[in-house]
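Participant: sequence? don't have it. structure:
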């Protein structure tokens, strides 16, 4: 970047801080053990290839924060807010908010471009990369479509569990676990039977991962999540948790509060606390926790049938546990 113009250095600093500044690294970890499950050795080529998923995730999160108008990510200003603040501090022309949004769009796009470059330069032979690209491309396409369904549900107000599950499947479940596993396995030359087992393991586990995210988006501690309390409520997320809350609302008063408040960016902490009580009374939190355990059990049952090394089985089991039993 510096070779083009020094004014591009803030972009490099922002992406470095974003990629290296935190995150769970679950997607590269699932991809890595998807490959190692086949008996493939650890290698720099494998590390390079699975690390591309962190660039995909960075691009997705930068765009996601912009779409949701989120102020923070991992306890730091979101990328669009970072560039908005830079504009305001330097008294540049135009609207700081517009500059921040434009910068975030471009930086998110750059991360997606760099993920392509990193995969092709990973060190794997071109034939192997070509095989893995089918999964890599499908993963990136489906997460974008899932994101669109998510924002569409917010504006249409669709609170059905069926729609919430569809969004969770394509926005997160396949993208977070199933596709990374398949990506790594294909890089290592896995056979069809193992790929089928990884799908049976990864899809329910990915949905459980998203349901945990939904719970934390309402009941999480900001000190550990890095996001303000109740952010999903302010953003109007039509999650499985909220779908069950609407369906099981204790009375019309509770249902009216949900309908009136969900998606109100100005919700204060007191109203967020009231909404949490409504959700608890509806039984939605309890049902969501039960659903997480059901999905996790189904995933682990599928994993038990896989003909893989015990080291890989243990690693994938531990990853499954960290995906669904977490506080961030």
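Facilitator: Sure thing, it's come through. Fair warning: this is a prediction, and the values are worked out from it, not measured in the lab.
Participant: Only C-alpha atoms from now on, for both contacts and neighbour counts.
Facilitator: Will do.
Participant: Three-state assignment for the residue nearest the centre of the chain, please.
Facilitator: Against the mean C-alpha coordinate of the chain, by C-alpha atoms, centre = their mean, the closest residue is residue 172 at 5.4 Å. Three-state call for residue 172 (DSSP: H, G, I helix; E, B strand; the rest coil): helix.
Participant: need the contact list for the nearest residue to it once chain neighbours are set aside.
Facilitator: Beyond its immediate neighbours in the sequence, the residue positioned closest to residue 172 (C-alpha to C-alpha, 6 or more residues apart in numbering) is residue 210, lying 6.1 Å away. Contact partners of residue 210, counting by C-alpha atoms under 8 Å, 6 or more residues apart in numbering, are 168, 172-173.
Participant: List just the nearest of these to residue 218.
Facilitator: Residue 218 lies nearest to residue 168 out of those, by C-alpha to C-alpha, at 16.0 Å.
Participant: any idea how far the helix or strand containing the closest one is from the chain center?
Facilitator: Secondary structure assigned from DSSP states H and E places residue 168 in helix 161-168. A distance of 15 Å separates the centroid of the chain from that of helix 161-168, by C-alpha atoms, centre = their mean, to the nearest Å.
Participant: and the residue nearest to residue 172, what element?
Facilitator: helix 192-219.
Participant: in the helix or strand hosting residue 148, what's buried?
Facilitator: Taking DSSP H and E as the criterion, residue 148 maps to helix 126-156. When burial is assessed from 16 or more other C-alpha atoms under 10 Å, helix 126-156 yields the following buried residues: 129, 132-133, 135-136, 139-140, 142-143, 146-147, 149-151, 153-154.
Participant: Which residue ranges of the stretch 201-328 of the chain form helices?
Facilitator: Ranges of helices in the stretch 201-328 of the chain, per DSSP state H, counting those that start in this stretch, are 222-225, 231-235, 240-247, 252-261, 269-282, 284-304, 310-324.
Participant: take the one below as the second:
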């Protein structure tokens, strides 16, 4: 459809294809096992459509997130806005290359958001074993998820610009951002979508919510730890990139609760500094360790994993579903990338 408008739109399609070729495919996997664990047929075509819709939405969110954060890379490659800025420079076009890159990233993110809805709609026509009522139930979860992520993204932006001025309650605000920007849409909502498509009863969907809420938050906490302490060769992002972007994570909130005056001043002056060098990264890392923030986040993460496993143990799911979801707990929380 893009090509019918003009062959000059080809870079948008190419960028979308490149972006969708990577990633963990975590959300479609949870959706699939939400379906299977509720007794759904593994050959059902509708699951492919819904999984693709989740991947398109994830890609849209990441393209916009990288632009908001000013990230240079994603998965070891230039972020989309950087990719299009480079295209502008190589073509020697008029105007500001970075502005062009930003505009193209916004448009590509919007396109993939639109495509996600279109692909989801095809689940109703492709699913021989899924009736329209079940698709509508799953679509309601999908729509709620997209709204929550937008709100969570805004809360994240607000926290980055206002967090230092309102330190009280910073930890709880950080957890709210985690829940709405990432945790619920990473695990809980995809699981509930899969279960809804399979016709799961409300008690099972409630178990999915408890499991998914706890595991999704644990997943994001691991992501926050990797964003500061991870190996860039594995994460695909520069060392300490979250610190340069000024992310007000739970790590930062916990550190500031126990920081000395000197430590707090260093966080205030260096967190969010785009020119932060390796020495600066190491200094901020030391504060996160010395204040006990890293240990506290690891403890909370372990508690959330325990909560997720307890919810799974109590859920009325198939044997293969229980085994797969238990394995996914490990994959989501013990990863290095």
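Facilitator: Great, that's in hand. The shown structure was predicted, so the numbers you read here are calculated from the model rather than taken from an experiment.
Participant: rewinding a little: closest to residue 85 of structure 1 out of the helices of the stretch 201-328 of structure 1?
Facilitator: Each of these was scored for nearness to residue 85 of structure 1 using C-alpha to C-alpha, and the closest is helix 231-235 (21.1 Å).
Participant: okay, and that closest one goes to which residues in structure 2?
Facilitator: Mapping helix 231-235 of structure 1 onto structure 2 (TM-score structural alignment) gives residues 241-245.
Participant: Could you do stretch 264-271 of structure 1 as well?
Facilitator: Counting by TM-score structural alignment, stretch 264-271 of structure 1 pairs with residues 273-280 of structure 2.
Participant: ok so, going back, got JSON lines for the helices of the stretch 201-328 of structure 1, with mean neighbour count and distance to residue 75 of structure 1 too?
Facilitator: Rendered in JSON lines, the data for the helices of the stretch 201-328 of structure 1 read as follows (neighbours: other C-alpha atoms under 10 Å; distance: least, C-alpha to C-alpha, whole Å):
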{"stretch": "helix 222-225", "mean neighbour count": "16", "distance to residue 75 of structure 1": "8"}
{"stretch": "helix 231-235", "mean neighbour count": "22", "distance to residue 75 of structure 1": "13"}
{"stretch": "helix 240-247", "mean neighbour count": "23", "distance to residue 75 of structure 1": "24"}
{"stretch": "helix 252-261", "mean neighbour count": "15", "distance to residue 75 of structure 1": "25"}
{"stretch": "helix 269-282", "mean neighbour count": "17", "distance to residue 75 of structure 1": "18"}
{"stretch": "helix 284-304", "mean neighbour count": "18", "distance to residue 75 of structure 1": "25"}
{"stretch": "helix 310-324", "mean neighbour count": "17", "distance to residue 75 of structure 1": "20"}
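Participant: Out of these, the one nearest residue 123 of structure 1 is which?
Facilitator: For the helices of the stretch 201-328 of structure 1, proximity to residue 123 of structure 1 was assessed by C-alpha to C-alpha; helix 310-324 is nearest, at 23.1 Å.
Participant: Next, the angle from that closest one to helix 192-219.
Facilitator: Our comparison of helix 310-324 of structure 1 with helix 192-219, counting by axes from the mean of the first three to the mean of the last three C-alpha atoms, to 10 degrees, yields an angle of 30 degrees.
Participant: average distance between helix 310-324 of structure 1 and structure 2?
Facilitator: Compared with structure 2 after the fit, helix 310-324 of structure 1 shows a mean deviation of 0.7 Å (mean C-alpha distance after the TM-score superposition for structure 1).
Participant: Which stretch of structure 2 lines up against that helix?
Facilitator: On structure 2, the counterpart of helix 310-324 of structure 1 by TM-score structural alignment is residues 319-333.
Participant: distance between that stretch and the chain's centre?
Facilitator: Taking C-alpha atoms, centre = their mean, the mean C-alpha location of stretch 319-333 of structure 2 is offset from the chain mean by 19 Å.
Participant: do stretch 272-287 of structure 1 as well
Facilitator: In this view, stretch 272-287 of structure 1 has its centroid 24 Å away from the chain centroid, taken as C-alpha atoms, centre = their mean.
Participant: what does stretch 174-192 of structure 1 give?
Facilitator: On C-alpha atoms, centre = their mean, the centre of stretch 174-192 of structure 1 falls 17 Å from that of its chain.
Participant: That stretch aligns to what range in structure 2?
Facilitator: When stretch 174-192 of structure 1 is compared against structure 2 (TM-score structural alignment), it corresponds to residues 184-202.
Participant: Identify, from the buried residues of helix 126-156 of structure 1, the entry nearest to residue 264 of structure 1.
Facilitator: Within those, distances to residue 264 of structure 1 taken as C-alpha to C-alpha reach their minimum at residue 154, with 11.2 Å.
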